[in-house]
Structures are given as C-alpha cells and as structure tokens.
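Trainee: Sequence and computational prediction follow.
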Amino acid sequence: MNMQKAQQYPCLTAQGFTLIEVLIAMTLLSVMMAMLFGTMKICADSWEKGESKVTDVNEVAVVYNFFQRHLSTALPLWDDFSSDPNSGIRLFSFQGKPDGLQFVSYFPASAGKTGAQLINIQAARDDEDGQILNVALTPFFPLTTGEGWQKEEVVLVKRVAHFELHYFGSDDQTGEPYWQDQWLEKEFQPRLVKIKIELDNGIFWPEMIFDLKTTISAESAGLATEAAVSADSAQP
C-alpha cells in the first residue's frame, strides 16, 4: 500500500536540504558578499585617490600659471615710493630672498584691478593650515589723496613644508651668470627664477623655472617707471 502511494505521489518522497547543505550555501553566500563589498571598497578608494590626484594636479597647474603669467612678465621699475629718500638708496621693484620675493606686474582687466600691482610672496604660519604661501597685492603707484591702498592678501598654497627660491643672473649684467640665493639691491632683474615647493603630505611638486622676459638696465628702468606712472595717472 505504501509503495503504491509513493508511486502515485512521487513528491511525497522528495527530501529538503540538510543542515550541512544550508550551512555550506550560507558560507558561500557570505564569501561572495564579502568579495562584492571588498571590490566596491577598492573601487571607491580608487575613485577617491583619483579625485585627490586630480585636485593635486590642478593645484600645481594653478600655482604654475600664476607665476608664469605674472613673474615672467615682471616689470623692471624703480620702487621710489617704498625707498627712504633720506638714505639716498634707490630700490628696484624686484627684490628676492631665499624664502620670499616681490615684483611688479599688471593684472588683466578681468581681474578687476587696474594699474601696476606690487606682488609680495612670502611663507607664513597659519594656525589651521600650518605653513602657507601668502600673496599680498598692493597698487604700486600712489592713489588719489584720501583713498586707501586697498591691499589684498590671498593664500596661494597651503600645508607647505618647504619653500625655496633661487635667482640666475650676473652681478653687473656683463659677467658670467650663476644661481644665487638672493637678489637684493640690484639695478636689474635676474634672468631666471627657480621655485621649489614641498608639501607636508609628501606630494611631489617639480621645480619651476621661469624666464623673466625683461632684464633691462637701470637707466631704461627709470624710463619705464616714468611711462608706467603716466599710464596709471591717465586711467580713470
């Protein structure tokens, strides 16, 4: 009778999964889920690193373009407005130290600044970002009486571990040029400026070397200064 019932209803003889089979299936599922989430984490980390790399490259490009645009076109002018008339020493607008420099350059009209600007770049300390590379912009020529100088400061680079400058040129424009640690109280601009920046996060920044397009004599600098003063005075 039982045989007949089993033949008539074959589904009654089917057996379910054993406990071991269920455990094996759950183990395999867990391994697959772990591999899936591991792969997703690797992809997320790679994406984050890629974005961080793009950000680092963009920061280098911004800094390089800043120096390329303004330092390469620095104006060889006399800084009569910062010089002490009682000392009898006439300072040149370009002054370079191992950890900072100043020069004069024009900004494009789109920047909202008119006339020549004295650009001062110096490493400084910041409570939040550690050592930073600070840029101060000041109108090079005096403004209308009673009008402020409108000095503006911006941070060019954050988290700076090391900032170093070198200047390539001769001492009197006739001798053999060489790399110098500073460029002070000279009557002309250097031929080249080398900038080295290292960040505290270990990201590599290549050395940047810029060719100053104008390295004229002191006499020509005087004529250029007079022309620049006239040009600034003519602006509304």
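Mentor: Here it is on my side, so go on. Numbers count the residues shown, from 1 in each chain.

Trainee: C-alpha only now, for contacts and for neighbours.
Mentor: Will do.

Trainee: list the contacts for the residue nearest to T114 when sequence neighbours are not counted?
Mentor: Counting by Cα to Cα, 6 or more residues apart in numbering, T114 lies nearest to F107, which is 7.1 Å off, once chain neighbours are set aside. Counting by Cα atoms under 8 Å, 6 or more residues apart in numbering, F107 makes contact with 70, 113-117.

Trainee: and here's the other structure:
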Amino acid sequence: MSPRAHRGCRHCQGFTLVELLIALLLTGLVAMLVFGAFRIATGSWERVIGHQERAHESYLVQTFVRRLLEQAQPLRVRDIETRLSVAMLGDAQQLVFVTELPTPRGLAELYWCQLRVVDPGDGRPRQLVMSTRPYTEGEVIDWRAPLESTGEGLNGEQIAIVEPQERVLLRGVAQLELEYLYYDDSDQPEWRNEWRDESVLPYLVRLRALPEGVDGLANEASVAFWPEVTVSPTEYRYGGKTLL
C-alpha cells in the first residue's frame, strides 16, 4: 500500500479531538436547553396545581360559611344594659351570630360564631378565623366582647363560663367585606354595612373575602379565590322578600 493511501485511511478512522469537543459542547447545550424547558414546564404545572388547590380550599370554606349563615338563628338576647335585640352583631369587616354546628356526638347544637380576619403579626399571611362557644339560653351578653362569657343569667343566676375556641378557616385573606340587606319604612330594599341593635336578622348577608397580595395588602377579589357570597337566613328562605 502506498504512503498516500495509508494517510487517507487514517483520516477515515474517526473524529479528531476538536470535533469531539464540539460534539460534547453541542450535546451539553442541548441537554441544558431541554433541562431548562423541563424546569419551566414543571414550575408552570406546580403553579397550576397550586392555584387549583387554593381555589378548591376556598370553595370548601365558602360553602361552609354559607351554611353557617343560612343557619343563623333569630334568637332574642339581652345585653348587660338590659337591651333586647336579635342575636347578631355585624359591621363591614366582622360578624357575630348564633348558628347550628355539628358536635362529636353527631347532633347539631347552637353556638355563638364570630367570623373575622386576624393578622398573626409574625410575618405569616392574614387568616380568616372562626371563633365559637356554646350558646346558653338566658345568658346576658356583653356586645363589646360577645364571644366572652359573662357568666350571668337574666335573673342573676350564675352560668358556667366556657372559653371560646378558635379555628383558622383560610389563610391569605387580607380582609372581609360584609353588607346587610334591610327594608326601609317604604318597604324598599337597601344595603347597609352594619347590623346592630336590631330586632330581626337581615334578609340577606353579602360577603366577600379579599386575598392578600405580595405586599400583604388586599387585592381585588377574584372569582377563583372567593366569589361574592349572598346568603339568606333559613327563616326568610320562603318568605318571598329576599330578592334571591
């Protein structure tokens, strides 16, 4: 075999070092691009799942709160100043009322219930909190702190003091917005942002929960987070006057 033919065969034997380095570099770039795309796709999927879980959690809490308000009881209670009113006190950001709650025995019993937003104050998101304690017939109420037992009955008898229980319903709630429907003297419906010293329950309660933004302040409520809830207490359900 001639020297020229021998040199031609050497060139056909494989890649040079430079070609191999270029091939490795291109392979690494392709792998990096594929990995980056995978990370982006995985992050997007996790965000979608997170939003779905958040929406589902909000829906469950909203359904529970709706049930609480539907079961609001038109009970009359007397306060420490001897005034008689319905068992409900509400303003634009919190609400106290008597409702039915299930017990470990499987029976529904009457409880005082308070819905409000609480700031833990340690950097954690604000929370929608429900505070409850058993309702006792004949107990005198201090509307300045309705969830705190006064231990006093209508005729001066002593009533066992029960400490309220607090449960976090939903995290990341910046504030509540509450409104109450009533009918004026001309029988026209109007919304007000307070329900105090009334003899009856409101015909409708309208409630929105505004989510926290990255700055900790309230963002506009989104349908996925908490659609506006409008609830009629059961006693008005078939009265034909709730506009529902």
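Mentor: Looks like it came in fine. Worth saying up front: this structure is predicted, and the values here are computed from it rather than measured.

Trainee: could I get the contacts of F107 of structure 1 as TSV with distance to D171 of structure 1, neighbour count and secondary structure?
Mentor: Formatted as TSV, the contacts of F107 of structure 1 follow (distance: Cα to Cα, whole Å; neighbours: other Cα atoms under 10 Å; DSSP: H, G, I helix; E, B strand; the rest coil):
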residue	distance to D171 of structure 1	neighbour count	secondary structure
H70	24	17	helix
K113	34	13	coil
T114	33	15	coil
G115	30	19	coil
A116	27	21	strand
Q117	26	20	strand
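
Trainee: which residues does R208 of structure 2 contact?
Mentor: So R208 of structure 2 contacts 176-178, 221, 226-229 (Cα under 8 Å, 6+ apart).

Trainee: what do you get if the cut-off is 10 Å, keeping everything else the same?
Mentor: 62, 93, 175-179, 220-222, 225-230 (Cα atoms under 10 Å, 6 or more residues apart in numbering).

Trainee: E109 of structure 2 now?
Mentor: By Cα under 10 Å, 6+ apart, the neighbours of E109 of structure 2 are 99-103, 134-135.

Trainee: Out of the residues you listed, which are shared with structure 1?
Mentor: For the contacts of E109 of structure 2, the aligned pairs still in contact in structure 1 (both residues aligned by TM-score structural alignment, their matches' Cα atoms under 10 Å) are 99-103, 134-135.

Trainee: Buried ones among the contacts of E109 of structure 2?
Mentor: Among the contacts of E109 of structure 2, the ones that count as buried by 16 or more other Cα atoms under 10 Å are 99-101, 134-135.

Trainee: Columns distance to W195 of structure 2 on top of those, output as a markdown table?
Mentor: Formatted as a markdown table, the buried ones among the contacts of E109 of structure 2 follow (distance: Cα to Cα, whole Å):
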| residue | distance to W195 of structure 2 |
| --- | --- |
| T99 | 16 |
| E100 | 20 |
| L101 | 22 |
| P134 | 22 |
| Y135 | 20 |
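
Trainee: So which of the residues you listed is the closest to H56 of structure 2?
Mentor: Closest to H56 of structure 2 out of the buried ones among the contacts of E109 of structure 2 is L101 (22.1 Å), distances taken as Cα to Cα.
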